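**Q** Whatever this is, show me its structure:
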Amino acid sequence: MEMWIPLISEYGFPVMITLYLLHRIEVKLDTLNDSIKSLAQSLQQPSESKAMKVQKASS
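**A** The predicted structure is shown next:
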């Protein structure tokens, strides 16, 4: 147990910063994953509104 106290005090701060940053990245990756899924679904579903948007954009 006496061996762990210096290790925790020496490496505790970098470990906490790393865990905090990993948590933030995880949330952003979840959002990105949801966006990619919704993009894939919208590309799979052809609709008339998409054709209308293309026609309006080219006009």
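**Q** from here on, contacts and neighbour counts on C-alpha atoms
**A** Noted.
**Q** Of all residues in this protein, which one is nearest the centre?
**A** Leu29 (1.5 Å; CA atoms, centre = their mean).
**Q** To check against the first, give me the structure of this:
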Amino acid sequence: TELKDALKKRDKRLDVDEEALEETWQIVKESVRQMKHDNKRNNILKAIRTSKTTITGTSPS
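**A** Take a look at the predicted model:
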């Protein structure tokens, strides 16, 4: 019975670990998605700033 109890405890720990891993994986996926979104936005803003600099930097003929 000691062995059975130990195995039950181990199984319970594994279930908890599996749930924690799944939760952590969801957080990681969401973080990566947010970082991609932020990077895309930053690149667009950088392109806008660069184009404004180019437009305002040109002298009228």
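**Q** Let me see the TM-score of these two.
**A** Taking TM-score structural alignment, normalised by the length of the first structure as the basis, the two superposed chains have a TM-score of 0.62; 45 aligned residues with a CA RMSD of 1.8 Å.
**Q** picking that back up, what residue of the second structure takes the place of the residue nearest to the centre of the first structure?
**A** By TM-score structural alignment, Leu29 of the first structure lines up with Asn42 in the second structure.
**Q** likewise Gln41 of the first structure?
**A** Per TM-score structural alignment, Gln41 of the first structure is aligned with Thr54.
**Q** what about its match, how many neighbours?
**A** 10 (other CA atoms under 10 Å).
**Q** now Ala6 of the second structure
**A** 11.
**Q** For it, I want the exact helix or strand it lies within.
**A** helix 2-57 (DSSP states H and E).
**Q** which helices and strands sit right next to that helix?
**A** Using 3 or more CA pairs under 8 Å, 6 or more residues apart in numbering; DSSP states H and E, no helix or strand is in contact with helix 2-57 of the second structure.
**Q** Quick check: Leu29 of the first structure vs Leu39 of the first structure, distance?
**A** 15 Å (CA to CA, to the nearest Å).
**Q** Please read the previous query as pertaining to Ala51 of the first structure.
**A** For Ala51 of the first structure relative to Leu39 of the first structure (CA to CA), the value is 17 Å.
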